[in-house]
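[1] Below are the sequence and a predicted model for it; my questions follow.
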Amino acid sequence: MKKHLLALLLPIVGSYCSAPLASMIDFPSEPVYVTSSDEAKQLLAQRYTLTGLVNESVSTSLLSTQYRFYQGFANAVACSSSVVVTVDTNTKEVVQIYTHLLDESECQSAKEDNRAIDLDTPEQTYGPLVAAGNAKKIVTTSLNVFDPDPLTVLEDITLEYSDVISNAAYSLYSNVEVTEVAGTRYLENSRVRAVDVRAFDIDGDGALEADANQQGIITSTGDFTIERDIKDYENKQTQFLDTMAFYHIDKSVQYLQQLGFDIFSEPVQFDAFFGNKDNSTAYLAQNVIVFGNGVSADAEDADVILHELGHMINFSLVKRWRDGDTGAIGEGLGDYWAASSRYRTNKTFQPDIVFSWDGVNTSKTSTRILNDTEARYVPGVSYPAHVVRNGSNVDQLWSTPLFQVLKLAVAEHGEPAHEHIDRIIWEGIAALGGGVTMPDAALSIVKAAERLYPQSNYSDLFVKQFKAHNILTNTVAFYAPQFLMAEDGKAKVVLDLFNISGKNIHTFTGHFEQSDDVVSLSSIASFGIALSSKKQAEITVKLPDSAQCGDAFTLNAKTVTDFNNQQIPTQGEYSIPFVVCTPKLTHTPKVENSALSDATSTEGGLGGNKIGVKSYLLTLADTAVLDNDFSVSLHIKHKRMSDLKVTLTPPIGDREITLLAYENIQQEEYNQQLMSRFNQEVNRLKGESLEGTWTLKVTDRAVGESGELVSWGIANISGYSKPETATDETNNNNNNGNNGATNNGSGSGGGSLGWLSLFMLVVINKLRKNTP
C-alpha cells in the first residue's frame, strides 16, 4: 500500500480539560482499536486525560465509523464543542481523532435552532384523498428544465433574465419518479419533496412571519413540462421553478447515493419561490431549502439549487457544523458541488464559474469563481462565509483547490476520477466536527484520499493544491543565500529556519545529502509558534568537483518533525537550489527607497478593502536583446510579504509578468535575482529589447502592514564573479542589494531561495509519513 505524508501539521497531545482550545486533528502513530462509543471514551480519557464527554451519535461513511461526542456542560449541545473518533469500519483501527473543545463560558449563550416553520406539504393536500381510499403510488413522468441554465447551454453571455429563452435552452427528461394520488401528480418521492412555506420564524424571536410568496403545492395531471415565463412568477404560477428544483435535487441525491452516501433519512424539502430577497438558504434543523425571488428567481439556475443542496449534505454529515472556518468551507463545498455536477457534462464553457445565470442577474457585483489562483490562507484569521480576506473571497479560497484537483484528476485518469474525487471530499468532511479550520479539513481530505484510493496520486494532487493556497504548509521553511562562494570545493551556508506549522515542535531534524552536518532542534517551544520567530543553523556544503561559476545545483534535505511521541512524525523532502558565484549584471538596479501603498479598509461590500497599488518606471537606452541568461533584480522590505503581488511590464506590448504573487514568505526582506534560467515567468521576456520604459507594479491587498521598494532592475548577465572578487563585484553590480547574502552566506535579510517557485523554499515530489 502506498502511503503519503498526511499533511505537515500535526497537533500537540495534552490535557484538554479546562482551557478553550482551537480545533486539532491527530493521527495516532501506533495502532489503536475501538469498537464502541465507550471504548472511544476510554481512549480519549487515557490519551488526552479528557473526561466528561457526552455521546452525540455514531455515524458511518464509506470506510469509517465516527464516534461523536460533545462536552458535558450546559448548552454544550448547542455550541460547536466536538470530539470525533474516526475508526476503520473493517479493522476497527482508529484512523484519526478530531477535537474542538470550548470553555463552558463560551457556550453560555448558545442556543439550538428550534425555529418553527409552517409548511404546506403534498401529504396535507392529498391526505384526505388517501383517507378516502385512493392509493398513493410512485409513477414516472417527464420534466422540462434548464440543465444547468440557459446561458451555459446556449453559450451566450449576452443573454439576460428578461429575454425570451429559446427552446434550445431546455432539456426534457423522462422517467422521473413523482407521487400520484387520484390521478393528480405531486413533486414528491422518497428523496425530495416540494413544499410551500406559509410562515417561518426566520429571525428567531418566536413569532412566525408569513411568506409573501405563497404559491401552494404544485401539481399536474400529466407531465411537468411548462416553460418558464417570468411574468407567471408575478401571479405565483411557479411550476417551472418547482420542477427545476425538484429535478436537480433528485438527480443529485441519487448520484450521492451512487457514491455510497445514503445520508438523508427524510426527503429533502424545498420551497422554490420563497420571499422577495435575492438569496437562498438551506435550513438543516427544519429540513428545508428556500429559494429566493429577488432580482431574479434563484431556482432558475441549477448551480444555486445544487449549492444549497451541498449545504444540506454538509450539515447531514456533520450536524454541529459551525464556528472556526466552517462558514467559508461550507460555501466552498456548495460551490464545488454545483461546479462538479456541471463539469460532468460541460468541460469547456466557463467551467470555473458558478451561478453563470443567477450571478449575472443579481444585486451583487460579481459571481464566484473556482480558479482564484491568488487566494491564500492566513493562519489566525477568521473565515466566515462571504467575506474578503487578504484580497480574495474566502468561499473561493476553499472551492478553488477542490475543483482544480477534480479537473487535474479527470484529465489524468479519465471520467472515473470524477466520482473518486467527489467521494474523497465528502469522506474527508464526514470525519470532522464543529469549529473546523481549513487546514484541519484539508488534512482529513488528504487522509480520505489515501484510504479510499491508496494506489492513486489523488492525495498528492490535494496536497499540492492545498499547499498552493497556503492551506497546508511545510512544518519548517528554510531560507538560504541564493549564490554560493566556494573555497576548496566547500561553502558555509547559514540557513534561516521558521516554524510555520502553527504548533509547538517537539523535535526537528534535517539531514543533507551534500553535507555531513545535521540540523537538530529539540524540546524548544520557543522555536516558533509565532510566524515571525526564527532560528539559524550553519552547515558546510560540499560542491560537485566539476562545479564552475554560473553552475546551478541543489542541496537535497530530508527532515523529520515530531510534535509528540504519540503521533506520526512528519517527514519532508526539500530541494534547496543554489548558483555558484554571483552574476555580473549589464545594468545596475535602480535605487528607489520608496514607501509602498498599503491597502485600506472599505465600508460595506464583502467586508473587503481597497487595494494599494504603486507603479515604478525604469527607462533604459540599451538596444540589447534579453538573451539566454538575464535577470530581474527585486529588493523589497515588508513585514508581511504575503500581502504583495509584483508584476513587470516590458516597454512594448501589454504582457504583464508576475514576479511575486502573495507568497508565504516568512522573511521581512526579499532580495533576489530572478534568473531567466530558473524562472519560467521571467523567461517569457526572452527576446525583448531592453530599450524603453519598463513598469514595475506592486499591489498590496491586505490592510495593516506597509513596506518599501528598495531597488529593482532588469539586465543581461555578462558573467559570474569568482570567489576572491565576489564582494566587489556584488556591490558594484547589485547595489548592495543582498545584505551580504550573496557574498558571505549570512542568510540574513533577503537571502531567500528564488527561482524554482518564485523565491520560496521548494518542496519536491511526495512527502511521506512513517509507518508505525
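    Arrived safely, thanks for sending. Residues are numbered from 1 along each chain as shown.

[2] contacts, neighbours, all on C-alpha from now
    Will do.

[3] can you pull the buried residues of the lengthiest strand in the chain?
    Using DSSP state E to define each element, the chain has its longest strand at strand 707-721. Buried residues in strand 707-721, counted by 16 or more other CA atoms under 10 Å: 707-717, 720-721.

[4] one more structure, for comparison:
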Amino acid sequence: MKPLLPALLLGLAGFATEAAELRFVEQNAPADTRLWLEQQLGVTLSDAPAYQRQGKLGHYLHYRQQLNGTPIAGLMAAVSLDEQGRPWRLYHNTRLMQAQATPCDEASRAGGDAYTATLDGTVWQFAGSEEAQPWYWQDGDTLTPAWRLLAVESQPGNNKSSHWQLFVTCDGSALLGRTLQEANTRAEAAPLAGETATVQARIFALDPRTQLQDGSLLWRHDLVLDNGAYRTVPLTVQKVDNTYLLSGPRARVVDGTAPATVPFSSSDADGFQLDHQQPAFLDINGYYHLDLAQRHVESLGYPALMGGPLAIDTDAGEQDNSLYDPFLRRLEIGRVGVPDAEDPMVIWHEFGHAVQHHILPDMGDEGDWGAIGEGFSDYLAASWRQRSPEARQFEPFMVFNWDARISGRTPRQLDDLRARYHPGFLYPAHLTINGSNGDQLWGTPLFTALRQAVEQYGDIARDEFDTLLIESHFGLGPQVRMPQLARVTVDTANRLYPDRSYGQLLEQAFRHHALLPTPIAARLADDSYLLPGEKKSLAIELTNQSGRPLTVADASLLPTKGLMGDGHWLGELNADGTARWTLPLEAASNLTCGEAVILPLQFQLTLPSPTERQTRLDLQLPIGEPLWQRAIGQGGQIKDALSNERHGLSRFTLTLPESKARIDSGFVVALDLEHSKLEQLEIWLTSPYGTRISLWNKGYASHTRLKGEFPRELVPFESLDKLHGEPLAGRWLLEINDTSAGDIGQLRNWRVAQQVGARCDKDEALPNTGIIPLEQDEGGGGTASPLLLLLALWPRLWRRSTPRR
C-alpha cells in the first residue's frame, strides 16, 4: 500500500461498500435502452454510456448514476444486450439517493484551485481548474456537492505514482474523499518511425525448471544453463535507422521507472540471441511473451480489446515484485531475487490484469476483485503453460515455477481443493482468508474445470475456455463478489458453447468451493430422521437466497435407493422469504441404523437465467436417531498483547465424557468470538491426545466477528484430518494468542461435537447429550456433570443388553 497524506486519510472511509446486484432478465429490445434501464432501477443515469464494449455475446453499455444532471461517485449500472438489442443481464450498484444541495457551479470553480494550493506541489500534480467537474460525493445516504479533481501523487522514496480522483467541497475547504482513477485503455504514444523487421531471438519458451524437467534447478546469478533451456524464435521488431528496437504493434520495451535502464536495441539482426545472464535477455524475453499474449487474445476474437501496444519495463525498481499499472498501460517487472522477466508466467499473469482493466476500467478493488484478479491472472498464465507437454508433466499446478522458488514466498497453487468461500468475508488480493489463500480460491476452480474440459474435448477446449472466461468479465463493474462472477461464468459458458459441458464442469468446480450458492436453499428441520421401515412426514425448510422474489414451479423428490416418497411443493417466496414443505417418506426396512442416505430434491424455478431454472439439492437424512457427544466451553476476555514481542495468550478448556468414540470426519469445533483485529490472532486447538491444530493463523477478515463451525463453515488453517482416529473423550484446549498490542476481544463461547452413533429403538428416549460447563481453567472451560456423563454412556450400555431390531 502506498503512503497516504494525513490530510487525505479521512476520505478513504466514505465510499459505499454495499453489495452490487446481478440480475438476469428476459426482455424484448427496448426503443430506448437507457430509459428502460432507468425504469428497471428507479434511478437517473447519464445520457450517454460512460464506456461500452463489444464482446462475443453482444454489446455492453456502462452508465453512471446521476442526480440533477451530475454524476454520483462510485455508482453505476451496466446492461448486456444481445445482437438483436435485447437485454439479458443487468449489473449495478445504484441506490435511491436525494441531495440536500445543488451541484457545484461555475461561480465556485476557484474552489478546486483553493484546495490544490494547500498541497505540496512536489508531491501532487493536477490538471487545471478548468478540468474540474461537478460531481456528488456519497457518504452513506448523504450526497455532498463536490468538484472532482484528477491528480497524480508521487511520494518521496516511492517509485510508483498513484492516480486519484479527489472530491473536494465546492469552496475547496475540505477533501470529501478519493478513489482511484479509471484505467487507461488506449495507447497514447505515437508509433515509432521505421519499418517492421523480423529477427531470430533466444528466449525461455518455458521456465528452465520446466523446460529441462529438473526439480532441483534453482536460479543463481552465475547459473549457466544448457542450450536445451532456450528456444530460438522469430521476433517481430521495429527497425529505425538501421537499429533494431523491441517495439511493435502489440508491445514496446520502455524505461518507465527507476533505475534508469536503456531498453535493449541492436544494430545487428543476430544480436538478439543472448544468455539469461546478460541483462538484455530480460527485455527480449519479456517483449516476446507480452507480444505472444497479445496475439493470443486477438486470436480468440478480441482484436481491438487491448487498444494498441502495451509497454513493459523489465527493470522496474528495487523490488521482488511485478505489477500492471492500469493508468500507464505498463507492465513493471521486478529484478530483485529471480529477475521476474525470466519467468514467462509472470508476464502472462500481469497481462491477465491488463485484460481485466481493459474490459472494466472502473472495476477498482472493492468486493472480491482483488483475489479474483489474481486468480484469473494465475489461470491465464497456467492455461498458456499447459499447452506445452513438458508443463503438463512437471509441477502442473504451481504458479511461477521459476520466480517463486527462492523469493521467500510460498508459491501459489491451482489445486487448493480445501479452499471454501465464506460470504461473510471480503477477498482482497494475496491474503489468507478462511484458511486458504484467496487468490487460489478463485484460480483453482477455473483451472480444475479447464483440465477436465481438455480431457473431455481435447486441445480445442483450451482456446474455448480462455474465451469464455474473458467474456465473463464483460458487463460487470465495481464491487463484484465471487459468487456473482461464478454465476456469470457458468451462464456465459452455456450461452457461448451450448453443445459443450463447460457450464456443468464449471458449476461442479464452483460448488466444490462453495462459490456458487443455489437460488433456493433447503434443510431438514431440526431432529429429523427416519427409522428403518418407518413411514413419516418430514419437514423441509426452504429459503429464498436469490435476492429477489422466486417462484417454485415444482419441487419434487428424485428416485433414490432406500427411500420412497412422492411429495411435491410449489409456491411463491419473497426475497429472503422462507417456507416449509412437508414431505411424506418411507424408509426401506433393510437400511442400516446409523447411516445417512441422500435425499435428492429437484426444484423447477421461474428465473430468467437458464442456468438457474433447475436446481438439485442433496440433503443428508439420518437413519436412526443421532446420538451426539458435545461439550460447550465458557468464553472470556481475550488477553491483549503487551507489545509485538510479548503476546497475550488466553487458554480455554472443556471436557468430553469418557467413551470409546474415535474422532472421524463428522467432528466439528465451533467458535464465536469478537476482536477488533482478527488478523492479529493465532488460534490453536489441542486434542486430549496432545495433537495441536492451527485453526486460525492471523487470517484476514473484513469484520470483527469470527463465528462458525470448523470445517463445515470455516476452513481451519491446518486440516482437522490429523485428529482422525484419536479418542474423542477428554480435555480439549483452545488457545488464542494476540500478537499485537492495543486491541481487545472476547470469546463468547465455543464447543466441540461429533455424532457417535444412532438409536433405532422406538421405545427408548434419546439421552440428553447436552453438556453444561462446570469448570474453568485459566481463560474458561466446561465439562460434563456425572449424571449427564451417565446419560451419554447409557445408549452403549443399553445396546449391550438389548437385541437390535
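    Received it, and whenever you're ready, just let me know what you need. In this text, all values refer to a predicted model and were calculated from it rather than measured experimentally.

[5] Can you calculate the TM-score here?
    Once superposed, the chains reach a TM-score of 0.69 (TM-score structural alignment, normalised by the length of the first structure), with 643 aligned residues with a CA RMSD of 5.2 Å.

[6] Please compute how far the helix or strand following the longest strand of the first structure lies from its chain's middle.
    Sequence-wise, the next helix or strand downstream of strand 707-721 of the first structure (DSSP states H and E) is helix 726-734. Centre-to-centre, helix 726-734 of the first structure and its host chain are 43 Å apart (CA atoms, centre = their mean, to the nearest Å).

[7] From the contact counts, what lies against helix 726-734 of the first structure?
    strand 582-585 (3 or more CA pairs under 8 Å, 6 or more residues apart in numbering; DSSP states H and E).

[8] Next, find the distance separating the counterpart of residue 302 of the first structure in the second structure from residue 566 of the second structure.
    Correspondence of residue 302 of the first structure to the second structure, assessed by TM-score structural alignment: residue 344. Distance, residue 344 of the second structure to residue 566 of the second structure, using CA to CA, to the nearest Å: 58 Å.

[9] which one of the two has more residues nearby?
    Per other CA atoms under 10 Å, whichever of residue 344 of the second structure and residue 566 has more neighbours is residue 344, with 26 against 11.

[10] List the contacts of that one.
    Each residue near residue 344 of the second structure by CA atoms under 8 Å, 6 or more residues apart in numbering is listed here: 204-207, 285-286, 289.

[11] Next, count neighbours for the alignment partner in the second structure of residue 396 of the first structure.
    Matched by TM-score structural alignment, residue 396 of the first structure corresponds to residue 440 in the second structure. A count of nearby residues for residue 440 of the second structure, using other CA under 10 Å, gives 28.

[12] Name the helix or strand for residue 440 of the second structure, please.
    Per DSSP H and E: helix 438-457 holds residue 440 of the second structure.

[13] can you check residue 556 of the first structure too?
    Counting by DSSP H and E, residue 556 of the first structure is part of strand 552-562.

[14] sec struct for whichever residue in the first structure pairs up with residue 467 of the second structure, please.
    Correspondence of residue 467 of the second structure to the first structure, assessed by TM-score structural alignment: residue 423. Under the three-state scheme (DSSP: H, G, I helix; E, B strand; the rest coil), residue 423 of the first structure adopts helix.

[15] And the residue nearest to residue 423 of the first structure when sequence neighbours are not counted, how far from residue 426 of the first structure?
    For residue 423 of the first structure, the nearest residue in space outside its immediate sequence neighbours is residue 259; the separation is 6.2 Å by CA to CA, 6 or more residues apart in numbering. Distance from residue 259 of the first structure to residue 426 of the first structure, counting by CA to CA: 10 Å.

[16] Settle it for me: which of those two has more neighbours?
    Comparing residue 259 of the first structure with residue 426 by other CA under 10 Å, the one with more neighbours is residue 426, at 22 against 16.

[17] Am I right that the more buried one is in a helix?
    Yes: assigned with three-state DSSP, residue 426 of the first structure falls within a helix.

[18] count of residues packed around the match of residue 467 of the second structure?
    22.

[19] Please name the nearest non-neighbouring residue to the equivalent of residue 413 of the second structure over in the first structure.
    In the first structure, the residue equivalent to residue 413 of the second structure is residue 369, according to TM-score structural alignment. Excluding the flanking residues, the one nearest residue 369 of the first structure by CA to CA, 6+ apart is residue 353, at 4.5 Å.

[20] Which position in the second structure pairs with the residue nearest to residue 423 of the first structure?
    With TM-score structural alignment as the criterion, residue 259 of the first structure lines up with residue 300 in the second structure.

[21] returning to what we had before: pull up the gap between the match of residue 396 of the first structure and residue 590 of the second structure, please.
    Residue 440 of the second structure is 44 Å from residue 590 of the second structure, by CA to CA.

[22] ok, now residue 292 of the second structure?
    63 Å.

[23] which one of the two has more residues nearby?
    residue 292 (16 against 9).

[24] so what does the helix or strand in which residue 734 of the second structure is found touch, helix or strand wise?
    Assessed by DSSP H and E, residue 734 of the second structure sits inside strand 730-738. Applying 3+ CA pairs under 8 Å, 6+ apart, one finds that strand 730-738 of the second structure contacts strand 648-656, strand 681-686.
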